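>>> Please find the sequence and the predicted model below.
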Amino acid sequence: MKRIIVVAAMLALSAGAVVADQNQVKQTQAQMKETGKNAGAIAAMLKGEKPYDQATVDAALARFEDTAKKLPTLFPESSKGIKLEGDYSTSPKIWEDKAGFEQHIASYAKAVADTKGRVKDIDTLKAEMPPLFKQCGGCHETYRLKKG
């Protein structure tokens, strides 16, 4: 009887951990989708599809800064291998090359900090955003996998 209770308790704890890990993955996906949405708004301005809007730029840079602060905690070891929704999944390289991943995070955070406060018009947007977007793309190329 004691074994059954112990096994049941272990299964319940294990199930709770899986739910917590899936919740972490959903939070990570939501954070990254919102960051991508803001990047898209900036890209539309850079392409001339939308007029320059300082409030949109400021909101996007604030989101990028928030993401930079959260990135170190968004991909815990416990989330490795969890199935993701959407077209992309995390690469195992996030955990296999933790130092490289952390270096990308630091580079992204620096690019955000370097950009924040410098963008005042479309010309400074065109000058300042490519290095920041390059940081995003570099991490995605290495640590994100396209499904299919």
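Great, that's in hand.
>>> use CA for all of it now, contacts and neighbours both
OK.
>>> Next one: Gln103 from Thr28, what distance?
Gln103 is 19 Å from Thr28, where distance means C-alpha to C-alpha, to the nearest Å.
>>> In terms of neighbours, single out the busier of these two.
Just comparing Gln103 and Thr28: by other C-alpha atoms under 10 Å the higher neighbour count belongs to Thr28, 19 against 13.
>>> quick one: the more buried one and Pro72 touch, right?
No. Counting by C-alpha atoms under 8 Å, Thr28 does not reach Pro72; the two are 11.0 Å apart.
>>> Can you classify Lys145 by secondary structure?
That one is not Lys; residue 145 is Leu. strand (DSSP: H, G, I helix; E, B strand; the rest coil).
>>> likewise Ala9?
Strictly by three-state DSSP, Ala9 counts as helix.
>>> which element is Phe101 on?
helix 98-115 (DSSP states H and E).
>>> Put this next to the first one:
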Amino acid sequence: MSDSLLSPVVDEDGAPFWEYAALGELRVQACAAPGCGELRFPPRPCCPHCQSFASEWRPMSGRGRIWSYVVPHPPLLPAYAEQAPYNAVVVELAEAPKIRLAGNVVSGPDAALNSVDPGRLRIGAAVKAVFCPAGPDAPGVTVVRWLLER
């Protein structure tokens, strides 16, 4: 068992998501077929609505709402146990409510996973994306985390 935090797996379909995150941009894959334009996440080669293989990456505002959250008890991996209590959230994007991203609410881009008191989390709470390095096990990868909006 590893003593490090879980790192994202960057595959061919999702690589642009991670490239934009490294630039501090939250983008979501969209169908580029005329008349469709549906957003999709996770990224995949074919549009599930019209079956087109044409796609583009649309910028999002980075704002959303907590759709769901959990404070794991007990954490299952040693590196996470060291940061308990921490949260894991699912965020519904403001301009794309069907798109939900997993992550953590933190107090700042470089803050630890346990930097926000779990008692402050609420379903529907407004959040804003921040970008931070994934860590030593994923050099060059930037992850999206979330700040509570006041």
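Sure, I can see it. Computed from a predicted structure; not experimentally measured.
>>> Got a TM-score for the pair?
Here the TM-score for the pair of chains, by TM-score structural alignment, normalised by the length of structure 1, is 0.28; 83 aligned residues with a C-alpha RMSD of 6.0 Å.
>>> Mind giving me the packing neighbours of the helix holding Phe101 of structure 1?
Contacts defined by 3 or more C-alpha pairs under 8 Å, 6 or more residues apart in numbering; DSSP states H and E place helix 98-115 of structure 1 against helix 54-74, helix 122-143.
>>> Just give the nearest non-adjacent residue to the residue nearest to the spatial centre of structure 1, would you?
Nearest to the geometric centre of structure 1 sits Met32, at 3.9 Å (C-alpha atoms, centre = their mean). Excluding the flanking residues, the one nearest Met32 of structure 1 by C-alpha to C-alpha, 6 or more residues apart in numbering is Thr67, at 7.6 Å.
>>> Is there a neighbour count for that neighbour? I'd like the number.
Thr67 of structure 1, neighbours per other C-alpha under 10 Å, totals 21.
>>> now do the one 4 residues further on
The number of residues packed around Leu71 of structure 1, counting by other C-alpha under 10 Å, is 20.
>>> Distance check, the closest residue in space to it that isn't next to it in sequence against Glu65 of structure 1.
Closest residue to Leu71 of structure 1 apart from its sequence neighbours, by C-alpha to C-alpha, 6+ apart: Ile105 at 6.7 Å. Ile105 of structure 1 sits at a distance of 11 Å from Glu65 of structure 1 (criterion: C-alpha to C-alpha).
>>> Ala9 of structure 1 too?
41 Å.
>>> Look at those two and report which has more neighbours.
Using other C-alpha under 10 Å as the criterion, Ala9 of structure 1 and Glu65 rank with Glu65 on top: 20 against 12.
>>> Wait, the more buried one touches Ala111, no?
No. Using C-alpha under 8 Å, Glu65 of structure 1 is not in contact with Ala111; the gap is 9.6 Å.
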